[in-house]
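> Below are the sequence and a predicted model for it; my questions follow.
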Amino acid sequence: MSKSPRISFEFFPPQGLDASFRLWETVQALAPMQPEFVSVTYGAGGTTRKLTHEAVGTIHRHYGLNVAAHLTCVDASKAETMEIVDAYYEAGVREIVALRGDAPKGASHWEKHPEGFASSVELVGAIAKTGKFKVRVGAYPERHPDSASTAADVEFLKRKIDAGATSAITQFFFEADTFFRFRDACVKAGIEAAIIPGILPITSWEGTKKFAARCGTQVPARLDEAFTRALRDGRQELFALAQCTQLCDRLIEGGVEDLHFYTLNRPDLTREVVRALGVQTQPVLENVA
């Protein structure tokens, strides 16, 4: 039997009362899985910057989890961005997921702030120079929509690692071989940092396909057909559990030791997958003081 993987989870900050309840229910449901870390995202264009900071601080204080806060280059000067870095440190955060970020809502493409960082490479370098954080970055096993090729994606990832990043978390994908090909290309390029597969448990197949189209993730025809049949037969939840667990099993069999789950603040399927992988749980007492 394969060794249970180390796991981590991604949450996104709430933008309303109902969403706030969902976030804290998600954290409470998944904290007993003993994640290596949890990350909290930014909205497109940095729109949830304040909410992200508040969620990061609350999760760290009340649940004692190791929180990796997302940080982007969008719509902020270098000075403003580094002020956020300092505020994270004061809040007890010691890990940052450094990303370029998406274009602001309504914009056709990403543009550098006049006084901001030109790329995630520059952002990584600035954070790394502080000596205060472990820096994680994004990686793309399938071509990033703004990239010329997958080879260019690998080269850009190497630049981020060389700038001071210690590991990378991939965009989600549907087939283990997609990850293995990317991992092999990274090794060939001289990248020695850990590449952590990003896993998306599928709670809505139609929503997932739309998300995949925006991210450049290829949807295998056989998987589309299988989910369509499962939806028709009323067994979509069972199929989603089997699909995600099998993907994780194949990755583990291929030598993967860490899995990062994109929870979408919906914990049930993620929790069932993690349990199926043999990850042990332990009670977590919320610090309410």
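Okay, I see it.

> only C-alpha atoms for contact and neighbour calcs from this point on.
Noted.

> Sketch out the strands for the stretch 1-150 of the chain, chain order is fine.
6-11, 37-40, 67-72, 95-99, 134-139 (DSSP state E, counting those that start in this stretch).

> Now for this protein: which helix has the highest residue count?
Ranked by number of residues, the top helix in the chain under DSSP state H is helix 236-253.

> buried stuff in it?
Of all the residues in helix 236-253, those buried under the rule 16 or more other CA atoms under 10 Å are 236-237, 239-241, 243-249, 251-252.

> same question, stretch 171-190
Those would be 171, 172, 173, 174, 175, 176, 179, 180, 182, 183, 185, 186, for stretch 171-190 by 16+ other CA under 10 Å.

> cool, stretch 190-202 as well?
191, 193, 194, 195, 196, 197, 198, 199, 200, 201, 202.

> Which members of the residues you listed occur in helices, if any?
Going by DSSP H, the helices hold none of these.

> With distance to residue 224 as extra columns, can I get these in TSV?
Formatted as TSV, the buried residues of stretch 190-202 follow (distance: CA to CA, whole Å):
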residue	distance to residue 224
191	33
193	33
194	31
195	27
196	25
197	21
198	20
199	17
200	15
201	15
202	12
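
> Could you check how far residue 117 is from residue 80?
Noted for residue 117: a distance of 11 Å to residue 80, by CA to CA, to the nearest Å.

> between those two, which one's more packed in?
residue 117 (23 against 13; other CA atoms under 10 Å).

> Does the more buried one touch residue 73 like I think?
Yes - counting by CA atoms under 8 Å, residue 117 does reach residue 73; the two are 5.8 Å apart.

> how about the helices in the stretch 101-250 of the chain?
Using DSSP state H, counting those that start in this stretch, the helices found in the stretch 101-250 of the chain span residues 120-130, 150-163, 176-188, 205-215, 221-232, 236-253.

> Included below, for side-by-side comparison, is a second structure:
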Amino acid sequence: MPLSSHPTPIFSVELFPPKTPEGLEKLKQEIARLNELAPDYFSVTYGAGGSTRERTFETVDWLRAQRIETAPHMACVGSTRAEISQILARYREQGVQRLVALRGDLPSGMGGGTGGDFRYANELVTFIRDTCGDQFKIEVAAYPEYHPQSGSPERDLANFKRKVEAGADAAITQYFYNPDAYFAFVERCAGVGIRIPIIPGIMPITNFTQLARFSDACGAEIPRWIRRRLEAFGDDVESLRAFGHEVVLTLCRRLLDGGAPGLHVYTMNQSAPTLRLWQELDLPRTP
């Protein structure tokens, strides 16, 4: 049985909004290089509690002005229905066709309260569908190694199913380095009637300290053998990146050979690792 009924694999890349005007200018250069690959879309992240909202809008505005297919992240926690409605109207006017609907992280200082009208991502998906019908394709998050705040794989799967039933079209996973975790997750999803494409999230390995910090924060596992090899390289950045590239290249090949419905690359605003992966995988380019 195929992993997805989606007829054409989806290949996409993710950016985060830079903090300064200089950073945006540098990002534009990276986008120009990535756009030569003709990915299906660029997603743009959104900070905790909307902390990067204006920078997200600025990045999306520039991408849409270049007629680049864009999927802005929408995080709902801490937001009101009126605020989300305004954002949806803005994106409709820009011709945005995809959204990545997320709960999002609470900004520091909010404690356990959300301070808004939404608690969970499925509520955001429902609101978008009620407000906009099928105007947007909605991507949601999935966690092959389960979300660290969910408490258990069973609860995490139930949470994911609620997002799908609310109207999600596809899912993008947290990054991972164990392909078996992905395939097992997809199998479990099929077992509870989830049929949407579940696209693997891919994180190139270029900086071990940064990767370890991200992984500890989000619950993504770095397999012990990979972690030990990365640690052993120390300050030998060139060898670390060469090894990291082979790890991720092998992972991507295993996923695609196993029927994954595409790849979503977390670029960290660096084009070079993604360009190399794309070329060595000989990925198709959008006409």
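Good, I have the coordinates. Please read all numbers here as calculations on a predicted model, not as lab measurements.

> Could you quantify their similarity as a TM-score?
Counting by TM-score structural alignment, normalised by the length of structure 2, the TM-score of this superposition works out to 0.91. Behind it: 277 aligned residues with a CA RMSD of 1.9 Å.

> which residues are in contact with both of residue 117 and residue 73 of structure 1?
Common neighbours of residue 117 of structure 1 and residue 73 (criterion: CA atoms under 8 Å, 6 or more residues apart in numbering): residue 123.

> Can you lay out the strands of the stretch 1-150 of structure 1 as a markdown table showing distance to residue 21 of structure 1 and mean neighbour count?
Below are these laid out as a markdown table (distance: least, CA to CA, whole Å; neighbours: other CA atoms under 10 Å):
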| stretch | distance to residue 21 of structure 1 | mean neighbour count |
| --- | --- | --- |
| strand 6-11 | 13 | 22 |
| strand 37-40 | 16 | 22 |
| strand 67-72 | 19 | 26 |
| strand 95-99 | 24 | 24 |
| strand 134-139 | 28 | 23 |
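
> Turn those strands into TSV, including distance to residue 163 of structure 1.
TSV is the format used below for the strands of the stretch 1-150 of structure 1 (distance: least, CA to CA, whole Å):
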stretch	distance to residue 163 of structure 1
strand 6-11	24
strand 37-40	21
strand 67-72	16
strand 95-99	11
strand 134-139	10
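
> ok so, going back, which stretch of structure 2 lines up against the very next helix or strand once past the longest helix of structure 1?
Heading C-terminal from helix 236-253 of structure 1, the first helix or strand you meet, by DSSP states H and E, is strand 258-262. Using TM-score structural alignment, strand 258-262 of structure 1 corresponds to residues 262-266 of structure 2.

> mean distance, the matching stretch to its aligned residues in structure 1?
After superposition onto structure 1, stretch 262-266 of structure 2 sits on average 0.3 Å from its aligned residues (mean CA distance after the TM-score superposition for structure 1).

> what's the alignment partner in structure 2 of residue 237 of structure 1 in contact with, if anything?
Aligned by TM-score structural alignment, residue 237 of structure 1 pairs with residue 241 of structure 2. Residues near residue 241 of structure 2 by CA under 8 Å, 6+ apart: 205, 206, 207.

> export the buried residues of helix 236-253 of structure 1 to TSV and tack on distance to residue 262 of structure 1?
Converted to TSV, these look like this (distance: CA to CA, whole Å):
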residue	distance to residue 262 of structure 1
236	19
237	17
239	18
240	14
241	14
243	15
244	12
245	14
246	17
247	14
248	13
249	17
251	16
252	18
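
> gap between residue 233 of structure 1 and residue 226 of structure 1?
11 Å.

> what touches both of those two?
Listed as contacting both residue 233 of structure 1 and residue 226 by CA under 8 Å, 6+ apart is no residue at all.

> Tell me which of the two has more neighbours.
Neighbour tally, residue 233 of structure 1 and residue 226, criterion other CA under 10 Å: the higher count belongs to residue 226, 14 against 9.

> returning to what we had before: tell me which of the strands of the stretch 1-150 of structure 1 approaches residue 122 of structure 1 most closely.
strand 95-99 (9.8 Å; CA to CA).

> Show me what the closest one is packed up against.
Under the contact criterion of 3 or more CA pairs under 8 Å, 6 or more residues apart in numbering; DSSP states H and E, strand 95-99 of structure 1 touches strand 67-72, helix 120-130, strand 134-139.

> Relative to structure 2, which residues correspond to that strand?
Against structure 2, strand 95-99 of structure 1 falls on residues 98-102 (TM-score structural alignment).

> which residues touch the matching stretch?
Here stretch 98-102 of structure 2 has contacts from 43, 70-76, 120-121, 124-125, 136-141, using CA under 8 Å, 6+ apart.

> ok, now stretch 114-130 of structure 2?
75-81, 88, 101-103, 106, 138, 140, 162-164, 166-168.

> And it, what's buried?
114, 117-129.

> What span of structure 2 is stretch 197-208 of structure 1 aligned with?
Aligned using TM-score structural alignment, stretch 197-208 of structure 1 spans residues 200-211 in structure 2.

> Any chance you could list what contacts the matching stretch?
172-176, 182, 230-231, 237, 240-241, 244-245, 248, 252, 255, 260, 262-267, 273-274.

> related to what we said a few turns ago, pull out the buried members of the contacts of stretch 114-130 of structure 2.
For the contacts of stretch 114-130 of structure 2, buried by 16+ other CA under 10 Å: 75-79, 88, 101-103, 106, 138, 140, 162-164, 166-168.

> In structure 1, what stretch matches stretch 140-159 of structure 2?
So stretch 140-159 of structure 2 sits over residues 137-156 in structure 1, by TM-score structural alignment.
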